[in-house]
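Q: Predicted model follows, preceded by the sequence.
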Amino acid sequence: MNAKAEHVLREVFGLDAFRPGQAEVVEAMLAGRDVLSVAPTGSGKSISYWVPALVDGGLTMVVSPLIALMKDQVDRLVERGVAATFINSSVERPEQVDRLRRAIAGEYRLLFLAPERLGRPGFMERLAELQVHRVVVDEAHCISTWGHDFRPDYRLLAAAIAACGRPPVAGFTATATPPVREDIARSLDLKDPFISVSGFNRPTLTLSVLRCRGERAKREQLHRLLPDAAQRALVYVGTVTAAEEVAAELGAACYHGRQDAAVRRRIQEDFTQGRISVVVATSAFGMGVDIADIRRVIHYQLPGSLEAYYQEAGRAGRDGQPAECTLLYSPADRDLQAFFIEQSGLEDGSPLKDHAYARLTQMMAYAEMRECRHARIADYFGERGVARKCSACDNCLAARPPDEPVAEDAVVAGLAAVARFSGRVGLANVAAVLGGRRTRWSAAQPWVQELPFHGTLKRWSDERVRQLLAELVGAGLARQSSGEYPVVELTPAGREAVTRGTPPQLMLPADPATLGRQAGARTGVPAETLDRLRRWRLETARAAGVPAYVVFHDSTLTAIAVARPASLSALLRVPGVGDSKLRRYGEEVLEVLRTP
């Protein structure tokens, strides 16, 4: 590592070592290479361009849309003796002129600019007078129409870079998928860039999804998740109305884009200074807000993409301490995001509109997935080498049943139902017909009761039927359309499977009752006792509005069933039963064990 860079890091910024991924970016910038760095919120990307700016001298021009953050960054740099300034709409015109004059005179090491400045008459010509040593583009995904936050002003960057004499360029972003990275590199005309993707695996963040049926269930979960008013928390919602209603429900501060700028500034300052602990906000809150000790981020409604979700969730735990990121999920939340897409002005069938719906589908897949959430996020953003199982998401922490093959007749029934209604109804109505359930739609279509597959899966739970249909989509046998009201249809592979009468083998999580009997037969675990404990756990979890594993993990229930403790002291000796759970559940567990 460059000795001067380490000296600056230590002496100017008081840090002992670079974080993972930072040193490589700094080395590439000091070597004069173009750089594209993709690292999540809170990973310390500012250090990656502050240090080179001080090591090799000259002026580093930083283009950023984060007006709120500019002053904070400049203040922090000035406190450390670094000559830095910013120019944006918050600065009076005469002061802007003076700061630009001083930058041209070589008085600054870092000049922060808002992108809209580039479009002002005559400004581009003044850039040619600057002796710019390096251009840094913050929030670089804003230049891509494929990104989740495209800003037209960013399209002026290529001309601005050329006006500066085409110095080395470094783009930084927290939310660029591989296709967006390619678009950024192309739009900025990066020459053989050094590309760094790191930091998306943040094991100090516990990721979880709580499935909720309706608003009432979500409000109950909010009250359960926010019992400690002393802990700082952010609750993200999708609309201004939701922000106001949820804030009133919680007695919390409300923040959204329709508020007066002074009100938003006061709320942000109060939250930063710790005068308020909970803010309910739309996506307008957070860009450029540097608060290290947010302990919980809750998404009350489904975001429109994984990029948006992880950028907001990543604001938790920036101090490196454990934090919780929870999504309150209802499939009906899709309707809100579909409404936003339909109101965006994009033409039906356009690549950008289809891409928006594809990102929404990926967000829903994340909410409904059964695998490691950290691994999924790392895969989405293209980070390699992340373990397939963690100890910091609900799926990995829960003792998830192993997968078992689905009976062929069930797969055939699912395919037949999708084929019969192809392109006319959504998954929910197909599931209702397979389960033999009466809905408003089926009541208006009495002929569906005569279909050969009607009620074929009536012994299955609604959730399991839905899982089967989702598996058909995941296996490429069926697909959902885009649009505000998606319908389901067979793919060519699905039609071929129906024609041949040989559906592929599908897997679903094992049925709990079957799993309990199999586990007992294999291991000698008393299956009936384990079943009783699981039923008790499920009832207890539902009453408390928490996932079952929060009460006891499956491994703990199994150990209890094997040990059959007859006293509280004996129960305490079972692995996984601590003092807190003993006080809360001990007597109930013993009663379950005593009941034949």
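A: Structure received.

Q: contacts and neighbour counts: CA atoms only from here.
A: OK.

Q: I'd like to know how far Leu590 sits from Phe339.
A: From Leu590 across to Phe339, the span is 51 Å (C-alpha to C-alpha, to the nearest Å).

Q: In terms of packing, which of those two has more residues around it?
A: Leu590 (17 against 13; other C-alpha atoms under 10 Å).

Q: what helix or strand does the more buried one sit in?
A: For Leu590, the host element (DSSP states H and E) is helix 579-594.

Q: who does that helix touch, helix- and strand-wise?
A: Counting contacts by 3 or more C-alpha pairs under 8 Å, 6 or more residues apart in numbering; DSSP states H and E, helix 579-594 is packed against helix 527-544, helix 568-572.

Q: Mind putting these into JSON lines with distance to Gly474?
A: Formatted as JSON lines, those follow (distance: least, C-alpha to C-alpha, whole Å):
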{"stretch": "helix 527-544", "distance to Gly474": "28"}
{"stretch": "helix 568-572", "distance to Gly474": "43"}
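
Q: One more to weigh against that first structure:
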Amino acid sequence: MTSPDLVTERAEPVDVLRRVFGYDSFRGSQQEIVEHVVGGGDALVLMPTGGGKSLCYQIPSLVRPGAGVVVSPLIALMQDQVDALEELGVRAGFLNSTQNQQQRVETERAFLAGELDLLYLAPERLRLQGTLELLDRGEVSVFAIDEAHCVAQWGHDFRPDYLELSVLHRRYPSTPRIALTATATPATRREIAERLQLDDARHFVADFDRPNIQYRIAPKNDPRKQLLKLLQEEHPGESGIVYRLSRAEVERTAEFLASNGVDALPYHAGLDKQTRAHHQSRFLREEGLVMVATIAFGMGIDKPDVRFVAHLDLPKSIEGYYQETGRAGRDGLPSTAWMAYGLQDVVQQRKLIDNSEGDEAHRRTLGKHLDSMLALCETVECRRSRLLAYFGQDAPEPCGNCDTCLSPPESWDGTVAAQKLLSTVVRLQRERNQKFGAGQIIDVLRGKKTPKVEQFRHAELSVFGVGSDLSDNEWRGVIRQLLAQGLLAVEGDYGTLVLTEDSGEVLRREDPRQVRLRTEPKRTPQAKAKAADAKRAPQDMPEEAEPVFQKLRAWRMETAREEGKAPFIIFHDATLRQIATVRPSTLDELASISGVGEGKLNRYGQAVLAALAAPEEE
């Protein structure tokens, strides 16, 4: 445990921010939130990943008397969270199932003795009477409920134990509570407030925009090779996360990357606990490692230098997608959110919804989530504007840092193409009493005399060959977009295509609207140059600072290995970049760098100055 004199009684929040965390000023709504909670008010905070949510409860915990109790589902990360706080001089501990009896007793003793500033608990521990009695006997400054969206029953990360957290309101009515999440629509926000009994809490909704992230969605065409090209051309040797839907695809993708020279590891619930913990630890502690994972991985990952997040399968909802992409670029430096998306993704997700647990209302909710995700994928407008609008935030100007801004797709009147495709579905069903998937329908449209076409005598249909003006890929794009617009649906285990209520109006020309379809933009050399310019960091170092930055990174990595810590716990890249640019020669000069608080200055200050003074290697 570190010395408590880092924070004095009646300290001002901004003083704690500077002395402990090394920052001169709060960002966005942080100060307003902190002051509200310090004053004893309840709060519901929506702030994007990397927006600085943790400071909103850490500083009140340090300013108010007692220990802040943080309820978090992230058992596997609690040790790292505590390590990071202790680096800052904050007295922190945790109670969870990974500890032995002696460790739990020691942590409980420290809490009761007033020797902790922050105590992390898994939500299931608050169902134990012994835990509640422990809190009764100690002094709690604030309750922080992290990842609060886990209380939403039909949300993307529902945890049943979160439903029991209303006990905090009933048992400790005078202790302020702050619930925090990175992603929640207005409806989810209302559900969080209701289930946690935060009826009188003040709501703080931060700017959801992460301007340093470049959003791109590409048509799927051999996605593993597409991913490899992205890593080799844009992110060589950089850390990132690749999301796959199934465990088998996680394994295959990790093996593929490893066989092509990329340092990649798999992570999914089918691996034993020890392997998962080892892979997660390596990802946090090593630089340049790629984690290929199901969505079981990532919540609470505080690694700031994740330079890309890639999805090779369609996410189930925008909430899930936005939270996962937000794990890139937490340090504010340019990062990529890239996804490969195709027709089979739509078919697969529709099938999962049809076979999902829950009642019809639940399936409708899942369907709406998917429809919103498809609309994002198929938009010809700025993707960032679409994302922000989903969370109720206006973005009047195109962002200039997403694929639809950098390589604008054109839209065309696809009404006739839609009618041809829908007519083919109708002819097959009415004249032959048959239903087929996309492949056979495209073969009929394009007039291909395949064995299957010959077998079913589809060349005799009046629609045979009426779509020869479009390629296979173009027709797949038409089908995908009609599915997204609700003019076509997927049915059964084999992904057969059927009409919807709306498709009849288009077929009969009763719908006055045009069916607007988008072309797939080509990433020309000019578009690639624009994308590279958009990803350049506004805070890029001068060229002559680069060798100093690399020298500091080498020192940090060596120190991290010696201390058994993740490198970013010592200093973030953004801090090292500033040090490399300023080149401080005294401790006072080093103390002026953002991210260098008193705890880190005392622990690493002399070593940093020595690293800066060391001669350059030849």
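A: Structure's in. What do you need? Being a predicted model, the structure only gives us computed values, none of them experimental.

Q: just the helices and strands packed on helix 579-594 of the first structure: most buried one?
A: Among these, ranked by average contacts under mean count of other C-alpha atoms under 10 Å, first place goes to helix 527-544 (a mean of 18).

Q: Show me what counts as buried in stretch 189-207 of the second structure.
A: By neighbour count on 16 or more other C-alpha atoms under 10 Å, the buried set for stretch 189-207 of the second structure is 189, 191-193, 195-198, 201-207.

Q: What of stretch 404-411 of the second structure?
A: Neighbour-count burial for stretch 404-411 of the second structure flags 404-409 (criterion: 16+ other C-alpha under 10 Å).

Q: gap between that stretch and the chain center?
A: Mean-position distance between stretch 404-411 of the second structure and its chain equals 24 Å (C-alpha atoms, centre = their mean, to the nearest Å).

Q: looking at it, Leu85 of the second structure is touching Arg91, isn't it?
A: Yes: Leu85 of the second structure is within contact range of Arg91, at 7.2 Å (criterion: C-alpha atoms under 8 Å).

Q: more neighbours, the two?
A: Neighbours were counted for Leu85 of the second structure and for Arg91 using other C-alpha under 10 Å; Arg91 has more, 25 against 22.

Q: residue contacts, the residue mapped onto the more buried one from the first structure?
A: Here Arg91 of the second structure is matched to Ala83 in the first structure, going by TM-score structural alignment. By C-alpha atoms under 8 Å, 6 or more residues apart in numbering, Ala83 of the first structure lies in contact with 77, 107-110.

Q: Kindly recompute the last result at 7 Å.
A: 108-110 (C-alpha atoms under 7 Å, 6 or more residues apart in numbering).

Q: out of the residues you listed, who has the most neighbours?
A: Counting by other C-alpha under 10 Å, top hit in these: Leu110 with 28 neighbours.

Q: Just give me the match in the second structure for Asp394 of the first structure.
A: Checking TM-score structural alignment: Asp394 of the first structure goes with Asp403.

Q: So the residue lying closest to its match once chain neighbours are set aside: helix, strand or coil?
A: The shortest distance from Asp403 of the second structure to any non-neighbouring residue, by C-alpha to C-alpha, 6 or more residues apart in numbering, is to Arg216 (5.0 Å). Put simply, Arg216 of the second structure is strand when judged by DSSP: H, G, I helix; E, B strand; the rest coil.

Q: Surely Arg216 of the second structure and Tyr341 touch.
A: No: using C-alpha atoms under 7 Å, Arg216 of the second structure makes no contact with Tyr341, being 10.5 Å away.
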